[in-house]
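Trainee: please work out how this folds:
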Amino acid sequence: MSLTKAPQLKVLVNGAGIAGSTFAYWLTRTGLNASITVLERSPFPRPTGQSIEIRGPAISIVEKMGLLPSVLARNTTEEGTRLINAQSKIVAEFGKGGFTSEYEILRSDLCGLFLDASKGMKNVNYVYGDYVTAVQQTDQTVDVTFNSGARDSFDLIVGADGSASRTRTLILDEQTRKGSYNFIGQYIAYFSIPRIESDTKHWYWYNAPKGRGLMMRPHRNGKTIGCYVVVTTPAHDHYDALAEAALESGPEKQKELLRIYFCDAGWQAERILAGMDECDDFYMSRSAYVKLPTWTNNRAVLIGDAAHATFGVGTSLAVEGAYFLAGELGKIKHSNDIPAALKRYEATYRKVQGDGADLPPGFPQFAFPQTALAIKVRDALAWVFCKTKAHKLLPGDKPDDSKLPPYEWVAV
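Mentor: Predicted structure coming up:
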């Protein structure tokens, strides 16, 4: 296929989240004039989600998109992190630049910015309420079957559909995927509750025995706060049978389980659980990290959490990976060059990513202890971490384009 006629490439992106929408934006900036379909299984953009952040090179990429002022304008207003006990006494406190970034934003807000930026670009089409059920590759095409029954062929398919990626199972063989999805022993529910006068603009983190955690984080609207209800098992790959059953049964069963698990948790558990029953944005999932020996297969590729889900820096890695993939594709002269471009993307970005996709040692079990004694030990270490200002060694939140290749982009 020649790249002298428009549309030059026909691309399917599975997942309209951060990685998918960022990639769609940057691919239109390559000058390839690609026809891009971004497919999302949900019938509409999900308006919920936790507070996330961008750091390092990802900040520079967002700046190149012209979106940095919009990100700052949507900052959650969080001023820092307070680790507290059942009496609301502060055990350790960390200001901005530690666990709280200058670029703290709700996932739904950041997704919305990327979605608006990309869907306004030429030849980008978002499709909701469908998903891919089968993928068959040839030397020249990727033939796709959709749940709706429709079929189509593409030059390239991109899996950006999260840590539990369906695309991953369709484009990589079982041996390649073996051991790639790793449950870290944690379940988290996210939702919003009404703000009260005593709430401050801090991330409050409270632990109770049996790996339970309650967190509250501010929203910029001043009317609600974000709540995080956490259940942590004693070890990675240790599943909670009741939590698994609740995930299969839906939100009402999940809320019922959390009411049982946290009825005696202390602190503001009663308020949080009452708010949970009234909220309209409840979402619960298990936490996992993904580590693969390869992200590519011929004309198929994975980005974001589908390729390398992790903790804390997953958003930044998703933004960076999407940028690198689009940049490498921008070098091709012919559709036949796609497989080589995908391999080049993986080789280039893995070097930049480095150890960024690795979990902190002992996480999350050390951060969410099983016993009261272990919580005291963790609190003591957190106090030392705070007093010595060791948290200042965490990755910074300043723009950094030193690791970004000099790709050529078309002006918009």
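
Trainee: for the rest of this, base every contact and every neighbour count on C-alpha atoms.
Mentor: Will do.

Trainee: element containing residue 62?
Mentor: Element membership for residue 62 (DSSP states H and E) is helix 57-64.

Trainee: list the helices and strands that helix packs on?
Mentor: Applying 3 or more CA pairs under 8 Å, 6 or more residues apart in numbering; DSSP states H and E, we find helix 57-64 packed against helix 314-329.

Trainee: gap between the helix it packs on and the chain center?
Mentor: Distance of helix 314-329 from the chain centroid (CA atoms, centre = their mean, to the nearest Å) equals 13 Å.

Trainee: by contact count, what packs against it?
Mentor: So helix 314-329, by 3+ CA pairs under 8 Å, 6+ apart, packs with helix 18-28, strand 51-53, helix 57-64, helix 305-308, helix 338-353.

Trainee: buried stuff in the helix holding residue 62?
Mentor: Buried positions in helix 57-64, judged by neighbour count with 16 or more other CA atoms under 10 Å: 57-62.

Trainee: tell me the helix or strand right after that helix.
Mentor: Going down the chain from helix 57-64, the next helix or strand is helix 68-73, by DSSP H and E.

Trainee: where along this structure do the helices fall?
Mentor: Ranges of helices in the chain, per DSSP state H, are 18-28, 57-64, 68-73, 107-119, 166-171, 174-177, 241-249, 251-261, 269-278, 305-308, 314-329, 338-353, 372-387.

Trainee: I'd like these laid out as a markdown table, including distance to residue 139.
Mentor: What follows is those, written out as a markdown table (distance: least, CA to CA, whole Å):
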| stretch | distance to residue 139 |
| --- | --- |
| helix 18-28 | 22 |
| helix 57-64 | 33 |
| helix 68-73 | 40 |
| helix 107-119 | 29 |
| helix 166-171 | 14 |
| helix 174-177 | 20 |
| helix 241-249 | 39 |
| helix 251-261 | 44 |
| helix 269-278 | 51 |
| helix 305-308 | 23 |
| helix 314-329 | 17 |
| helix 338-353 | 10 |
| helix 372-387 | 54 |
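
Trainee: quick one: which of these is nearest residue 186?
Mentor: Closest to residue 186 of those is helix 241-249 (CA to CA; 9.9 Å).

Trainee: any idea how far residue 160 is from residue 192?
Mentor: Going from residue 160 to residue 192 by CA to CA, to the nearest Å gives 26 Å.

Trainee: one more to line up against the first:
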Amino acid sequence: MQDAGVGGVSVGGGVDCDVLVIGGGIVGLSTAHALSSLAPGTRVTVLEKESGPARHQTGRNSGVIHSGIYYRPGSLKARFAVRGAAEMVKFCTEHGIPHEVTGKLIVATDRSELPRLHSLVQRGRENGIPVRELGPAQIAEYEPEISGLAAIHVGTTGIVDYGRVAAQLAESSGAEIVYGAEVDLISRRPSAVAVRTTSGRVVRARALVNCAGLQCDRIARLAGDDPGMRIIPFRGEYHDLARPSLVRGLVYPVPDPAFPFLGVHLTRGIGGGVHVGPNAVPALAREGYRWSTVRPRDLGTELAWPGSWRMAARHWRYGAGEIHRSLSKAAFTEAVRRLLPGVTEADLTPAEAGVRAQAVLRDGTLVDDFLIREAPRTVHVLNAPSPAATASLPIGREIATRALRVLRSA
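Mentor: Below is the predicted model of the structure:
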């Protein structure tokens, strides 16, 4: 027997839910939240292998609401970041989540960086972002301890605790959220998708959404799909600044366009402390938050993927520098001193690290935009790089729209 359903989506019998989301990070929870808004009455279940939400990428980043200035005009990252920053501020205001629109400086410390800085000004304006160009004296008005030849001030950047945002999305979504539910088997049939967890629980759904982050390529393969990429984990190592008074807000270097990381930056958080970092070093496990964490299965997957070797051949100089700064506090401090000359090694205390789930193609390309692919009864989110947290509300709607299309076409 079938029910006509709500929101244009029919609800079939013989299933436990309409949409099953794998992954309880901010993207998966935003998708569940969007489904409840776009199609009220849709039954949604979220499976998360950890004991609570946002335990990996979402809960281990610098907490920045990105403006979208870095991203190619017209790209998903640019569109979703600009829209997402405004929506994130609105969401936090409505739900009483502490946040602040601080603005930030992007600072050129070498003449070779000036053309890239000017390109960012143009890119920001094309993306509709308010940007102000600054000389050395104007930099000092914002950040007296920061040294630079030139800078731009980006007014729409902010800060927030994304763990709090994820918890609120979980509460507001109306979905059934199951923690401690690691997936080990997926069986896809013409009428439904059945997913089994390691505890033996089986959940049947009319559509599956893979938002598994660090494990997303494995989930795709469990579903019988070739994702055409592999997740190569990069650990971002942070330090806390012992003298937070040295930095008033957010200060970033000019990024290297050849590598999809923003470089070591200074971020004053909601609690008043200042985070310094991250660097980007290859992790020896997908959840490898220390050098000492080595998982042979994860390492074997990385080494077996041809794209890993091609990426290494292309970017080994950059990577060697990142590893050097990881292993040498003096080298890390020297990198920070380019922006903040007054900092010393004693000012930097190791803080909690994060791991970025970087999608790498077979030819060694580091995927720089959101990568979403559809398969029968399934939507796979295979790359959700920064600014995924900032863009989580619009990206959640995009994924939810695709999932609803799967339901309607079934």
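
Trainee: do you know the score for how well these two fit?
Mentor: For this chain pair, the superposition-based TM-score is 0.60 by TM-score structural alignment, normalised by the length of structure 2; 302 aligned residues with a CA RMSD of 4.1 Å.

Trainee: mind checking which of the helices of structure 1 is nearest residue 51 of structure 1?
Mentor: Smallest distance to residue 51 of structure 1 across those (CA to CA): 5.9 Å, for helix 107-119.

Trainee: what's that closest one in contact with?
Mentor: Surrounding helix 107-119 of structure 1, the residues in contact under the criterion CA atoms under 8 Å, 6 or more residues apart in numbering are 16-18, 21-22, 24-25, 46-52, 67, 70-71, 74, 124-126.

Trainee: got a ChimeraX select line for the buried ones in the residues you listed?
Mentor: One line in ChimeraX is enough to select the buried members of the contacts of helix 107-119 of structure 1, burial here meaning 16+ other CA under 10 Å:
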select :16,17,18,21,22,24,25,48,49,50,51,52,67,71,74,124,125,126
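
Trainee: what about residue 97 of structure 2, how many neighbours?
Mentor: For residue 97 of structure 2, the tally of surrounding residues (other CA atoms under 10 Å) stands at 16.

Trainee: sorry, slip of the keys, the one I care about is residue 195 of structure 2.
Mentor: With other CA under 10 Å as criterion, residue 195 of structure 2 counts 23.

Trainee: wait, what's in contact with it?
Mentor: Taking CA under 8 Å, 6+ apart as the criterion, residue 195 of structure 2 is in contact with 183-187, 202-204.

Trainee: how close does it get to residue 174 of structure 2?
Mentor: Distance, residue 195 of structure 2 to residue 174 of structure 2, by CA to CA: 21 Å.

Trainee: nearest to residue 196 of structure 1 among the helices of structure 1 would be which one?
Mentor: Here helix 269-278 is closest among the helices of structure 1 (CA to CA), at 10.7 Å.

Trainee: what's in contact with that closest one?
Mentor: 191-194, 214, 227, 255, 258-259, 262-263, 282.

Trainee: again, 6 Å this time
Mentor: residue 193 (CA atoms under 6 Å, 6 or more residues apart in numbering).

Trainee: equivalent analysis for stretch 80-97 of structure 1, please.
Mentor: 79, 100, 202-206, 266-267, 383.

Trainee: quick one: neighbours of the equivalent of residue 41 of structure 2 over in structure 1, just the number.
Mentor: Using TM-score structural alignment, the partner of residue 41 of structure 2 in structure 1 is residue 33. Other residues near residue 33 of structure 1 come to 20 when the count uses other CA under 10 Å.

Trainee: OK, contacts around residue 33 of structure 1?
Mentor: Residues in contact with residue 33 of structure 1, defined by CA under 6 Å, 6+ apart, are 7-8.

Trainee: ok, it to residue 258 of structure 1 distance?
Mentor: Taking CA to CA as the measure, residue 33 of structure 1 falls 49 Å from residue 258 of structure 1.

Trainee: then residue 161 of structure 1?
Mentor: From residue 161 of structure 1 over to residue 258 of structure 1 (counting by CA to CA), the distance is 27 Å.

Trainee: comparing those two, which shows the higher neighbour count?
Mentor: Neighbour count, other CA under 10 Å: between residue 161 of structure 1 and residue 258, residue 161 has more, with 27 against 19.

Trainee: chain neighbours aside, what residue packs nearest to that one?
Mentor: Nearest residue to residue 161 of structure 1 in three dimensions, chain neighbours excluded: residue 15, at 4.4 Å (CA to CA, 6 or more residues apart in numbering).

Trainee: quick one, the helix holding residue 62 of structure 1 and helix 107-119 angle?
Mentor: Counting by axes from the mean of the first three to the mean of the last three CA atoms, to 10 degrees, helix 57-64 of structure 1 lies at 50 degrees to helix 107-119.

Trainee: residue in structure 1 matching residue 188 of structure 2?
Mentor: That one, residue 188 of structure 2, aligns with residue 137 by TM-score structural alignment.

Trainee: which ones are touching the nearest residue to that match once chain neighbours are set aside?
Mentor: Leaving out its chain neighbours, the residue that sits closest to residue 137 of structure 1 by CA to CA, 6+ apart is residue 143, at 6.0 Å. Neighbour list for residue 143 of structure 1: 135-136, 152-153 [criterion: CA under 6 Å, 6+ apart].

Trainee: matching residue 219 of structure 1 against structure 2, which residue comes up?
Mentor: Using TM-score structural alignment as the criterion, residue 219 of structure 1 maps onto residue 269 of structure 2.

Trainee: ok, now residue 77 of structure 1?
Mentor: Match for residue 77 of structure 1 (TM-score structural alignment): residue 102.

Trainee: roughly how far apart are that match and residue 308 of structure 2?
Mentor: 38 Å.

Trainee: look at the two and report which has more neighbours.
Mentor: residue 308 (23 against 17).

Trainee: element containing that one?
Mentor: helix 306-327.

Trainee: quick one: buried residues of that helix?
Mentor: Along helix 306-327 of structure 2, these residues count as buried under the neighbour rule (16+ other CA under 10 Å): 306-311, 319, 322-323, 325-326.

Trainee: turn those residues into JSON lines, including distance to residue 369 of structure 2.
Mentor: Putting these into JSON lines (distance: CA to CA, whole Å) gives the following:
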{"residue": "306", "distance to residue 369 of structure 2": "21"}
{"residue": "307", "distance to residue 369 of structure 2": "17"}
{"residue": "308", "distance to residue 369 of structure 2": "18"}
{"residue": "309", "distance to residue 369 of structure 2": "21"}
{"residue": "310", "distance to residue 369 of structure 2": "19"}
{"residue": "311", "distance to residue 369 of structure 2": "17"}
{"residue": "319", "distance to residue 369 of structure 2": "21"}
{"residue": "322", "distance to residue 369 of structure 2": "22"}
{"residue": "323", "distance to residue 369 of structure 2": "25"}
{"residue": "325", "distance to residue 369 of structure 2": "27"}
{"residue": "326", "distance to residue 369 of structure 2": "26"}
